[in-house]
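Colleague: Whatever this is, show me its structure:
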Amino acid sequence: MSLQYISDQSGKHTAVVIPINDWKKMLNKHSDLKQLEKQSAKDHPVAKKYKMADFVGTISTEMAETLQKHVEQSRNEWQNSTF
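Modeller: Prediction:
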């Protein structure tokens, strides 16, 4: 099993990533994990897929123009930078 650990800034492990195939094997061996998975699905429903049209009118025209200018400035700075 190839686990990946996620750590905080101090190096303390805060989470573990289990490869999906290993997770499926564990589910087959331990029925109680299936209940955990079902509960997790209830707590975290699948995100809705949005279209750009869903966001029309959610910010003012002035804010959109300000953001667009910022993006253009950032792009120009990036293109003109030398690494």
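
Colleague: alpha carbons only for contacts and neighbour counts from here, please
Modeller: Will do.

Colleague: where exactly do the helices run in the chain?
Modeller: Assigned by DSSP state H, the chain shows helices spanning 20-29, 31-43, 61-80.

Colleague: Could you also give me the structure for this next sequence, so I can compare it with the first?
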Amino acid sequence: MNVQYLSDAQGRHTAIVIPIEEWNTITAKHEDLKSLEKPKQDSLQPKPSDFRGSISKKTADELLQHTEQARTEWESIIS
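Modeller: All right, here's what the predicted structure looks like:
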């Protein structure tokens, strides 16, 4: 395999370049590697589950209570 190594200023290898023909041969044998070529569109957008654990349960409960209170007040105003 004819690969090229990229190095930083200290001479440590930081990347590798594989000729496209060899990459195509490898990905033909290992289909799962094709997912590395292009990021999935939905992976670029954060999902709500990405933020799970960002706030404490106590804070989440307080926010929920406040939201429910605001909704009740709003419904009483527009009724």
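
Colleague: Kindly provide the TM-score of these chains.
Modeller: Overlay of the two chains. TM-score (TM-score structural alignment, normalised by the length of structure 2): 0.48; 43 aligned residues with a C-alpha RMSD of 2.4 Å.

Colleague: returning to what we had before: adding mean neighbour count, write the helices of structure 1 out as a markdown table.
Modeller: What follows is the helices of structure 1, written out as a markdown table (neighbours: other C-alpha atoms under 10 Å):
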| stretch | mean neighbour count |
| --- | --- |
| helix 20-29 | 12 |
| helix 31-43 | 11 |
| helix 61-80 | 11 |
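
Colleague: how deep is Glu21 of structure 2 tucked in, by neighbour count?
Modeller: 8 (other C-alpha atoms under 10 Å).

Colleague: residues near Arg71 of structure 2, how many?
Modeller: Neighbours of Arg71 of structure 2 under the rule other C-alpha under 10 Å: 12.

Colleague: re the thing from before, next, format the helices of structure 1 as a markdown table and append distance to Tyr5 of structure 1.
Modeller: As requested, those are exported to a markdown table (distance: least, C-alpha to C-alpha, whole Å):
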| stretch | distance to Tyr5 of structure 1 |
| --- | --- |
| helix 20-29 | 15 |
| helix 31-43 | 20 |
| helix 61-80 | 33 |
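
Colleague: mind listing the strands for structure 2?
Modeller: 4-7, 13-17 (DSSP state E).

Colleague: Kindly reformat the ones you listed as JSON lines and extend each row with mean neighbour count.
Modeller: Below are those laid out as JSON lines (neighbours: other C-alpha under 10 Å):
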{"stretch": "strand 4-7", "mean neighbour count": "12"}
{"stretch": "strand 13-17", "mean neighbour count": "11"}
